[in-house]
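Asker: build me a model from this:
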Amino acid sequence: MIRVSQQMLFTNYVSNMNSSLSQYMNLNMQAASQKRINKGSDDPAGIYQVYNHRETLSSIDQYRSNIGTAQGWLKQADDTILQMNTIVTRLKELAEQGSTGHLTDANREQISYEVREMYNQLITLANQRFEGKSIFAGHKTEESAFEAAMWMRGNDNTDLSNVDFKVEGDAPKTVVIQMLGSPAPSVSGDPVTLANGTRFRYSADGGKTFTDSTVTMSGSDFLLDMGGVRVTVADPTLAVPPQPPHTFTAVAENDTNDTSGSWMWVYPTARYMGDDKDAIEVDEFGAGGITGSASGVFNKNTLVRVDDYNGLDTITYSYSTDGGSTWKQNNTAPAQTTDTTALLTVPGGTLTLTMPTDVGTDLAGPFGQQFSIRPRTADISVDISSNESVVINGIGKDIFGGIYKDPSDTSPHLVFGDDREKNLFDTVGRLLSSLETNNQDGCQDALEHLRTSSEHLLNQVASYAGRENRLVVAKSVLTNLEYNEEERLSAVEDVDVTELMTKLAQQQIGYEAVLKSSSSIMKMSLMNFI
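Answerer: Predicted coordinates for the structure are as follows:
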């Protein structure tokens, strides 16, 4: 037999009351929060599931926020391009008027004033911003995508395709340039070599009056200075390898026919100031003298390492797409001992290795040469789901054209090259120059090119609209996913109110029973029976 002391009774009373009260309070807390799990100890396995579902819901909120931002960017771009296309529609009407034969010089000049204002408006729209960010400048969102500039074109007797030139400055009207023969007076059709002292004349009022001048030197370049406009031409004889000097055709001093001799027009355009995604650069590391070039569609930097060469026909190499943290090893590429190139396949495209001598000689030494493939990336992408992203910005030059200086070039060039009909800014500039110089045929050519430019703009609108539709679908998917996650979270975390109320009533009765029985027992002692 165990003797039951008063202390033991008191301890048990307190323990039982605290235990019953604790269970009662836990149920009360669940009733207040409507949650079955309020702390980790309530259900260790369940709390892990709760955290996972909450993390998923948090990511859904972030994706929804990203979609909202993306919709703002894309709608702004979509609306802007449509506004620009509306202006192009008006420009086509004006170009059609300018190409009409019964218009006079004064009539075309009057039309030119409206065209110039539309040219300025197009530049303003191309610099449109969303939340303070330039939407057509690639990654350079803090800068304007375009700035007003000038460019030069020639007539059919003037080949500028191989002339490395740049235009600086500004002028209120198109500047007309005629090449003059030496010595004076000029004879139409005489060859003119561009050199220091070459004679030319220019007009800053649309060809009404001309000023005689001569070519001077700016360093090693030829300079045609026309007041507020300067045309600098690189000396082709200093190129590597040297090229023949530029040759033009002389225009007689009294010749006003722009189909005879070399005529050039310096006219308004727009210079793209953003970045591009036109090139893939490859850096070489190692003493092997092997160079690399890449082709394909690369979205991130890729490292490639030559690991082995069996001396016959196989190169073994590794590549990494995460900066060298992990490597995909044991990749092979065919190579013959006498070849000077080898083609290595990597995610996104191919890396072509060019050997100084041949594969057999140049890969026979120590291995470990590495190559870094670095694509230019101008796209800004936002994640709209765990495995999907959408590009929200635009590369302005690929949409509106203009001129652009590639980082690897010394001078700017016309965007789209020979396919210049898509170049909106160049087309508008040539239309403006044709109106200011009373060139009916130039207006007709600009009209045809405006139609192509308009089609190109509408294709861009379709691209933006397609991305907007993707966002609508992604938003709907997120809504369904969120509902599913909340339902699963509720199943784990939320309390069954009916069951809880029953337990609360039972626990209340139990707690009251503990209090009543404890108070009854505590009144009893041996003293009551003495």
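
Asker: contacts, neighbours, all on C-alpha from now
Answerer: Noted.

Asker: for stretch 384-395, measure first residue to last.
Answerer: Stretch 384-395 has its terminal residues 21 Å apart, counting by CA to CA, to the nearest Å.

Asker: how about the contacts made by the nearest residue to Asn38 once chain neighbours are set aside?
Answerer: Nearest-residue entry for Asn38: Gln30, 7.5 Å, with adjacent residues in sequence omitted and distances by CA to CA, 6 or more residues apart in numbering. Applying CA atoms under 8 Å, 6 or more residues apart in numbering to Gln30 gives the contacts 36-38, 495, 500.

Asker: can you tell me which two in the residues you listed are farthest apart?
Answerer: Distance extremes for these: the farthest pair is Asn38 and Leu500 at 14.4 Å, using CA to CA.

Asker: re earlier: the residue nearest to Asn38 and Leu489, how far apart?
Answerer: 16 Å.

Asker: for Arg374, same thing?
Answerer: 44 Å.

Asker: most neighbours out of the contacts of Gln30, which is it?
Answerer: Arg36 (23 neighbours; other CA atoms under 10 Å).

Asker: contacting residues around that residue?
Answerer: Contacts of Arg36 (CA under 8 Å, 6+ apart): 30, 42, 492-495.

Asker: what's the answer for Gly98, then?
Answerer: 108, 111, 435, 440, 443-444.

Asker: pick out the most distant pair among the residues you listed.
Answerer: Ile111 and Gln444 (14.3 Å).

Asker: where's the most centrally placed residue in the chain relative to Gln76, distance?
Answerer: The residue lying closest to the centre of the chain (CA atoms, centre = their mean) is Asp379, at 2.2 Å. As judged by CA to CA, Asp379 and Gln76 stand 17 Å apart.

Asker: and for Gln444?
Answerer: Taking CA to CA, one finds Gln444 at 33 Å from Gln76.

Asker: neighbour count winner among those two?
Answerer: Neighbours were counted for Gln444 and for Gln76 using other CA under 10 Å; Gln444 has more, 20 against 16.

Asker: on the three-state scheme, that one is what?
Answerer: At Gln444 the chain is in helix, as set by DSSP: H, G, I helix; E, B strand; the rest coil.

Asker: now it: closest residue in space, sequence neighbours ignored.
Answerer: Ser99 (5.1 Å).

Asker: to compare against the first, here's the next sequence to fold:
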Amino acid sequence: MRVTNNMISDQVLSNLNRSLARFMNLEENMSSGRRINKPSDDPIGTQKDLRYRNVLSEIGQYKKNISSASNLLASYDNILGNMSDILSSARELAVSLSNDTFDANARDSASNEAQSLFEQIIELANSQVDSRYIFSGYRTGVKAFRAAAAGVIFQGDKGNIAVEIEAGSKVGINLIGSDILLGQLAPLGQNADFKAGIDGNTLLADLNLGAGVDLSAGTFQVTDNNTGLNVTIDITGAVTVDDALTLINNQLAAAGITNLTVDFGQEGNNLRWNAVDTGLITGATLLSNLNDGRGVDLTDGKITIHNADDSINVDVDLTAANDIGDVINAINTTLAAAGINNVTAAINAAGNGIDITDTNGVPLGLIIDEASATGSTAADLRILGEIDPTLPGGDLNPRMDFTVSEAAAGLTTAADLGLLGDFSLTKVGDGLTPIITETTPLTLLKNGLGLELGQVKISQGNRLVFLDLGNTAYSTVGDLMDAFNNSGLDINATINSSQTGLQIVSTSTTASMKIEEVDDGRTAHNLGIFGSTDMIGSLMILVDALKNDDREVIGQIIGNLDKGLQNVLNHRGAVGSKVIRMETTDSRLSDLQYNFTKMLSDVEDADLTKLVTDLAMQENSYQAALIAASKIIQPSLLNFLK
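Answerer: The predicted structure is shown next:
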């Protein structure tokens, strides 16, 4: 094929253009500093470039979110720190003023200080950041708290503002004011104790704080230690206290223990044993019970039985005697051993002493004396004197002696009834501590004396209610509960967890709540429900208590201040943990940002050192190509004519 001049020219120009294009591409890379300036430069690299830039954009947004959230959390931390300082000051004030070492002027000053602390708390709770109320939830344009006629109202909502700090991870960054200052610290009446008494209708199952009475066997033993009578009492069929009393008394009488009964104790919450002193003895009567419990002197422990000329002289040793039977046996055995017949000792017909009788046709003229000048054994046994033919023993005046014990090991029936133990004439039983139920009569409260009830004042936000709990229509604990629950306020009255009294909780999360006395009444105190369930209400109670010099209330409010302070510290701790999480995440994002920036640079940035070398080489190559082309393509006359 013939190669024409045009073909040569076209080929040379084409090569020059390619060389120029390579030179211009290198020059563009040099001026931009990038290896990829358009997708065609590196399609795969371009895809990586776009992906890396998208990740870096997200990281940048996350870091902005973290920065904004960290600023808000720092504000919360500062505010909560100030709140904790204020509550600590309020607590110190309450502790200092809970005694009587301060005069009225000091207490007025303290009341003003407490009022100032209360106002500072409200001011802090209404703090703003960037013109937004930060404790109001979503309602950042509205103050979180405002004073109302009967307390304080929360105007915000429960909106949780969350920010995304990394892919798929959101963190709530706002605090709700009502959670901090209106949260439930403790129910009013949580530890209230109405000290309920018992009556015949009280259920055995309600005794001992609901643990009831052990009726698995339902038996216990009663022993008359003077007569030796013993009976096993069975109350398995009893349901009420009256049932138990009837069964016990009937079974005692049936067993011959007719001088012992059980009834209600004067303390109002217990049972008691009552014995009638019969003065009777038996062989089982302990010597220690004689003479009204003074017993018999057995230090020497001997008596002498002799006649006038001492031709008969016998010492009876009673030192080992424990009961009347031992004494009688010792006398009769000793006389028989000495050959003295028909002289015997026995309990007298009246059953209250020991008679010594000589039934010989001709009495022996025996006399009973002390064996020693210092002894008093015969005198204590009331048998000092002449047997002619009978020595009538004196009244031994035994002390009543009863023992109540469980029927078997492991049983607790008597103990559960408060009746266990030894006693003489009367035994006051242990308190039976019945639980409070809705049907508990008000007359049984305070161990049967009844509580003094009148009006109470309940304040909740902008609502105020007076309840007259002394209304004669109220006869049971359930009636009092209904009075509170039907008051129209957001409160709930129930029996407390220990089942000893009422407790009141506020069901509102937007208003402070207080229960106070009316005038000089003591109803709320008597019921154990005076005070507030929240921090705001507690501070208001403290202000009034300091003003009225109510040291009892001041002392009580310290517990709420402690709980309120702990609540603030808990929220501050939660803020601190979020700050740490933000810092940790921000650090991790910074590392990711660096790594992805480096990866992006590796993909799109040019190697400047290599680029300078390549550009110089390409420039030289292009210059050489131009020179070669000028020699290959010589201009002709036609070129000049054109």
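
Asker: care to give me the TM-score?
Answerer: Once superposed, the chains reach a TM-score of 0.54 (TM-score structural alignment, normalised by the length of structure 1), with 306 aligned residues with a CA RMSD of 2.8 Å.

Asker: so the residue nearest to Asn38 of structure 1, which state does it fall into?
Answerer: helix.

Asker: quick check: the gap between it and His413 of structure 1.
Answerer: For Gln30 of structure 1 relative to His413 of structure 1 (CA to CA), the value is 71 Å.

Asker: secondary structure element for Met481 of structure 2?
Answerer: helix 477-485 (DSSP states H and E).

Asker: relative to helix 477-485, how tilted is the helix or strand just after that helix?
Answerer: Following helix 477-485 of structure 2 in sequence order, the next helix or strand is strand 491-495 (DSSP H and E). Orientation check (axes from the mean of the first three to the mean of the last three CA atoms, to 10 degrees): strand 491-495 of structure 2 against helix 477-485 gives 170 degrees.

Asker: elements contacting strand 491-495 of structure 2?
Answerer: helix 477-485, strand 502-506 (3 or more CA pairs under 8 Å, 6 or more residues apart in numbering; DSSP states H and E).

Asker: want to throw those into a markdown table with distance to Leu569 of structure 2?
Answerer: What follows is those, written out as a markdown table (distance: least, CA to CA, whole Å):
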| stretch | distance to Leu569 of structure 2 |
| --- | --- |
| helix 477-485 | 33 |
| strand 502-506 | 23 |
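
Asker: out of these, the one nearest Tyr138 of structure 2 is which?
Answerer: It is, among those and with distance given as CA to CA, strand 502-506, at 23.7 Å.

Asker: now Ile79 of structure 2: closest residue in space that isn't a chain neighbour?
Answerer: Looking at Ile79 of structure 2 with CA to CA, 6+ apart, the closest residue is Leu124, at 6.4 Å.

Asker: please identify the helix or strand for the aligned partner of the one you found in structure 1.
Answerer: The equivalent of Leu124 of structure 2 in structure 1 is Leu125 (alignment by TM-score structural alignment). Element membership for Leu125 of structure 1, per DSSP H and E: helix 105-126.

Asker: who's in contact with that helix?
Answerer: 80, 84, 87, 91, 94, 98, 136, 145-148, 270, 396, 400, 425, 428-429, 432, 435-438.

Asker: average offset of the helix or strand following that helix relative to structure 2?
Answerer: Scanning forward in sequence from helix 105-126 of structure 1 by DSSP H and E, the next helix or strand is strand 129-130. Strand 129-130 of structure 1, aligned to structure 2 and superposed, deviates on average by 1.8 Å (mean CA distance after the TM-score superposition for structure 1).

Asker: and after strand 129-130 of structure 1, which helix or strand comes next?
Answerer: strand 133-134.

Asker: residues in structure 1 aligned with stretch 570-583 of structure 2?
Answerer: Using TM-score structural alignment, the partner range for stretch 570-583 of structure 2 is residues 459-472.

Asker: mind listing what's buried in that stretch?
Answerer: 460-461, 464-465, 467-468, 470-471 (16 or more other CA atoms under 10 Å).

Asker: out of the residues you listed, which is nearest to Gly68 of structure 1?
Answerer: Leu471 (8.8 Å).

Asker: the closest one against Ile67, yeah?
Answerer: Yes. Using CA atoms under 8 Å, Leu471 of structure 1 makes contact with Ile67 at a distance of 6.3 Å.

Asker: any shared contact partners between these two?
Answerer: Joint contacts of Leu471 of structure 1 and Ile67 (CA under 8 Å, 6+ apart) are Ile384.

Asker: mind listing the strands for the stretch 101-250 of structure 2?
Answerer: For the stretch 101-250 of structure 2, applying DSSP state E, counting those that start in this stretch gives strands covering 128-129, 132-133, 145-148, 151-154, 162-166, 169-172, 219-224, 229-234.

Asker: possible to save those strands as CSV with mean neighbour count and distance to Leu245 of structure 2?
Answerer: Shown next, in CSV, are these (neighbours: other CA atoms under 10 Å; distance: least, CA to CA, whole Å):
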stretch, mean neighbour count, distance to Leu245 of structure 2
strand 128-129, 14, 70
strand 132-133, 18, 68
strand 145-148, 17, 57
strand 151-154, 22, 53
strand 162-166, 18, 67
strand 169-172, 13, 64
strand 219-224, 21, 13
strand 229-234, 19, 11
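
Asker: so which of those strands is nearest Ile368 of structure 2?
Answerer: strand 219-224 (30.9 Å).

Asker: tell me the residues of structure 2 aligned with the helix or strand Thr332 of structure 1 falls within.
Answerer: Taking DSSP H and E as the criterion, Thr332 of structure 1 maps to strand 328-334. Residues of structure 2 offer no counterpart to strand 328-334 of structure 1, counting by TM-score structural alignment.

Asker: in the helix or strand just after that strand, what's buried?
Answerer: As assigned by DSSP H and E, the chain's next helix or strand after strand 328-334 of structure 1 is strand 341-346. Buried residues in strand 341-346 of structure 1, counted by 16+ other CA under 10 Å: 341-346.

Asker: what do we get in structure 1 for Ser601 of structure 2?
Answerer: By TM-score structural alignment, Ser601 of structure 2 lines up with Ser490.

Asker: aligned partner of Phe154 of structure 2 in structure 1?
Answerer: With TM-score structural alignment as the criterion, Phe154 of structure 2 matches Tyr272.
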